[in-house]
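>>> got a sequence here, can you model it:
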Amino acid sequence: MLLAIDIGNTNIVFGAFDSSVCLNNWRIQTDPLKTADEYEVLFRSLLTAGKICRTDIEKIILSSVVPALVHPFEEMLTNVFEEATIAIVSPNIYNKLPIKILNPTQIGTDLVANAVSAFQKFGTNTMVIDFGTALTFTTIGDKAQILGVAIAPGLRTAVGALAGKTAQLPQIHLTPPPSVLGENTVHAIQAGIVYGFTGLVDSIIERTQSELNQKLTIVATGGLSSVIAPLTKNIKIIEPMLTLEGLVQINSFL
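Down below sits the predicted model:
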């Protein structure tokens, strides 16, 4: 059994896989100040509740965009899964992957995992849009290369910045409001963020396709993909587990 772990800036997502089948998955809040011992308590309790036996985990693959958590996680995973081998996604392994990464030190390992999974599922000329802490657009060209990435603030990041810099604007739940003409504060923020980001997403997709003179397969993932994707003109595919599935694919090439 394989345990795939993706440490993001906002959440840590991990899942237990038997071959390519996800048996269970979990999402916890990222806290760089937590110790290895604290994460160990969380992992042990969640695995037990999810009926995953720790001794069945033979391999672990870890992706992290939070450098401060890599060492605590290595320590924690060694304690919890004493017999498992641990692989960490880094530029050192990119030459083993089925896609080419033109600037390996300048791309997050989560985006590489997304790209590997999307390439395996949909082939070349594919764009992955990840609705996470950052909103990222990763494009795979016709020669299986990651051609480039566009990055914007994520939706929750934008709402947090708005609430943090204004005295009277609250944190809100991100859902489409009844109208783009917000009649109260909550609907006004929802209109600006949800519909505004919908336009941003469609604009980046269309500009990328125009620059490449190529129609792309558009794949959305990340926590808020299900909110924005149905509102866009271009997104038809949502893959919530894309990053973890990409880590499983990467593990198969190591």
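>>> CA only for contacts and neighbour counts going forward, please
Will do.
>>> and the contacts of the longest helix along the chain?
In the chain, assigned by DSSP state H, the helix with the most residues is helix 196-212. Applying C-alpha atoms under 8 Å, 6 or more residues apart in numbering, the contact partners of helix 196-212 are 155, 215, 216, 228, 229, 231, 232, 233, 234.
>>> so the closest residue to residue 136 other than its chain neighbours is in which element?
Residue nearest to residue 136 in three dimensions, not counting chain neighbours: residue 151, with 4.6 Å by C-alpha to C-alpha, 6 or more residues apart in numbering. Assigned by DSSP states H and E, residue 151 falls within strand 145-153.
>>> quick one more, to check against the first:
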Amino acid sequence: MLLAIDAGNTNIVFALIEDGKIRSRWRIATDARRTADEYAVWLHQLLALEGLGRDAIDAVIVATVVPRALHNLEVLAQKYFGVDALIAGRAPVEWGITLDVAEPQSVGADRAVNVIAAHSLHPGDLIVIDFGTATTFDVVDYNGAYKGGIIAPGINLSLDALVAAAAKLPRIAIEAPESDSVVGRTTQDQMLIGIYFGYIAMIEGLVTRMKIEVGRPVKVIATGGLATLFERHSDAFDSIEPDLTIQGLGIMYDRLKAAK
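As a prediction, this is how the structure comes out:
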């Protein structure tokens, strides 16, 4: 069984993949100081709840945008699962796609893995939107090449900045407003409308501009923990793939096995 690990700036997702399907997934807050032993204790309990032991895992693959977290994840694989972790983008699991940008070495591992998964799941030209700590928009052509994209502040970062800079504004939860009205009657309503509908306006505006620039029919794929938050009030997405990065890691591992 494959243990796929997606280490992001806010959370690290661990997922078990069996026969190409995600069997279980777990999420923990990213902390670069967390040791391999701490990961192991946490994972052991979760595996036990699934009726599994450590010996059920025979391979580990990691995609990370947090370099300081990588060492302890590699130690976890070696010490507790008896395998060398495969690192996405590093031999023997190179991307296998064209990164057609000015600085291909700077493309985040999560974005490259998302491109691989999206192209495998959906034919044609694509825009992949990942709602994470940052919100990224990536353009993928019909050949599967990554053509570039956009990095914008994540919605929670935007809210944090607003609250931190304005002393009298309260902290609110990010959620879909109950009303479609964009005229708030209370401070909290006005903040939610500004953050939520303002973010939708950004998404729709950028997607429109990107489609014009691509100049061909484009399918929009959304992923990330907050992707479903915007469904109710926007038709910008053609498909939502909540586990796109994990799916991409599984695809990369399957390609490696097939090449042997």
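>>> tm score of chain vs chain?
Once superposed, the chains reach a TM-score of 0.93 (TM-score structural alignment, normalised by the length of structure 1), with 252 aligned residues with a C-alpha RMSD of 1.7 Å.
>>> re the thing from before, list the buried residues of the longest helix of structure 1.
197, 198, 199, 201, 202, 205, 206, 208, 209 (16 or more other C-alpha atoms under 10 Å).
>>> which one in structure 2 is aligned with residue 14 of structure 1?
Alignment note (TM-score structural alignment): residue 14 of structure 1 maps to residue 14 of structure 2.
>>> may I ask which helix or strand encompasses that match?
Going by DSSP H and E, residue 14 of structure 2 is part of strand 11-18.
>>> and that strand, what other elements does it pack with?
Judged by 3 or more C-alpha pairs under 8 Å, 6 or more residues apart in numbering; DSSP states H and E, strand 11-18 of structure 2 is in contact with strand 2-7, strand 21-29.
>>> for the last one, the distance to its chain's centre please.
This points to strand 21-29 of structure 2. In terms of C-alpha atoms, centre = their mean, to the nearest Å, the centre of strand 21-29 of structure 2 is found 13 Å from the chain centre.
>>> average gap between that strand and structure 1?
When structure 1 is overlaid, strand 21-29 of structure 2 sits 0.9 Å from its aligned residues on average, using mean C-alpha distance after the TM-score superposition for structure 1.
>>> what are the buried residues along the very next helix or strand once past that strand?
Using DSSP H and E, the helix or strand that follows strand 21-29 of structure 2 in sequence is helix 36-49. Within helix 36-49 of structure 2, the residues that count as buried by 16+ other C-alpha under 10 Å are 36, 40, 43, 44, 46, 47.
>>> quick one: those as TSV, columns for distance to residue 257 of structure 2 too.
Shown next, in TSV, are the buried residues of helix 36-49 of structure 2 (distance: C-alpha to C-alpha, whole Å):
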residue	distance to residue 257 of structure 2
36	26
40	26
43	25
44	26
46	27
47	24
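>>> so residue 47 of structure 2 touches residue 53, yeah?
Yes: in this structure, residue 47 of structure 2 is within contact of residue 53 by C-alpha atoms under 8 Å, at 6.1 Å.
>>> now the helices for the stretch 101-250 of structure 2?
With DSSP state H, counting those that start in this stretch as the criterion, the stretch 101-250 of structure 2 has helices at 109-121, 155-165, 187-214, 244-259.
>>> let me see the contact set for residue 30 of structure 2.
Listed by C-alpha under 8 Å, 6+ apart, the contact set of residue 30 of structure 2 reads 7, 8, 9, 10, 11, 12.
>>> at 7 Å what do you get?
Contacts for residue 30 of structure 2 were tallied using C-alpha atoms under 7 Å, 6 or more residues apart in numbering; they are 8, 9, 10, 11, 12.
>>> what of residue 245 of structure 2?
110, 113, 114.
>>> run those past structure 1 and keep the common ones.
Shared with structure 1 under both residues aligned by TM-score structural alignment, their matches' C-alpha atoms under 7 Å, the contacts from the contacts of residue 245 of structure 2 are 110, 113, 114.
>>> how many neighbours does whichever residue in structure 1 pairs up with the first one have?
Yep, that's residue 110 of structure 2 we're talking about. Applying TM-score structural alignment, one finds that residue 110 of structure 2 aligns to residue 110 in structure 1. A total of 23 residues lie near residue 110 of structure 1 under the criterion other C-alpha atoms under 10 Å.
>>> could you do residue 8 of structure 1 as well?
For residue 8 of structure 1, using other C-alpha under 10 Å, the count is 21.
>>> OK, contacts around residue 109 of structure 2?
63, 64, 65, 88.
>>> ok, the last one to residue 8 of structure 2 distance?
This points to residue 88 of structure 2. Relative to residue 8 of structure 2, residue 88 of structure 2 is positioned 13 Å away (C-alpha to C-alpha, to the nearest Å).
>>> tell me how far stretch 33-48 of structure 2 lies from the chain's centre.
22 Å.
>>> need the buried residues of helix 196-212 of structure 1 in JSON lines with distance to residue 104 of structure 1, can you?
JSON lines is the format used below for the buried residues of helix 196-212 of structure 1 (distance: C-alpha to C-alpha, whole Å):
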{"residue": "197", "distance to residue 104 of structure 1": "28"}
{"residue": "198", "distance to residue 104 of structure 1": "29"}
{"residue": "199", "distance to residue 104 of structure 1": "30"}
{"residue": "201", "distance to residue 104 of structure 1": "25"}
{"residue": "202", "distance to residue 104 of structure 1": "27"}
{"residue": "205", "distance to residue 104 of structure 1": "23"}
{"residue": "206", "distance to residue 104 of structure 1": "26"}
{"residue": "208", "distance to residue 104 of structure 1": "21"}
{"residue": "209", "distance to residue 104 of structure 1": "23"}
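>>> out of the residues you listed, what pair is the most spread apart?
197 and 209 (18.3 Å; C-alpha to C-alpha).
>>> and stretch 168-175 of structure 1, what's buried?
Neighbour counts over stretch 168-175 of structure 1 (16+ other C-alpha under 10 Å) mark 174, 175 as buried.
>>> quick revisit: give me the mean deviation of the longest helix of structure 1 from structure 2.
Aligned to structure 2 and superposed, helix 196-212 of structure 1 gives a mean residue distance of 0.8 Å (mean C-alpha distance after the TM-score superposition for structure 1).
>>> where does that helix end up in structure 2?
Counting by TM-score structural alignment, helix 196-212 of structure 1 corresponds to 198-214 in structure 2.
>>> and the residue lying closest to residue 63 of structure 1 once chain neighbours are set aside, how many neighbours does it have?
With C-alpha to C-alpha, 6+ apart as the criterion, residue 63 of structure 1 has its nearest non-adjacent residue at 4.8 Å, and that residue is residue 6. A count of nearby residues for residue 6 of structure 1, using other C-alpha under 10 Å, gives 24.
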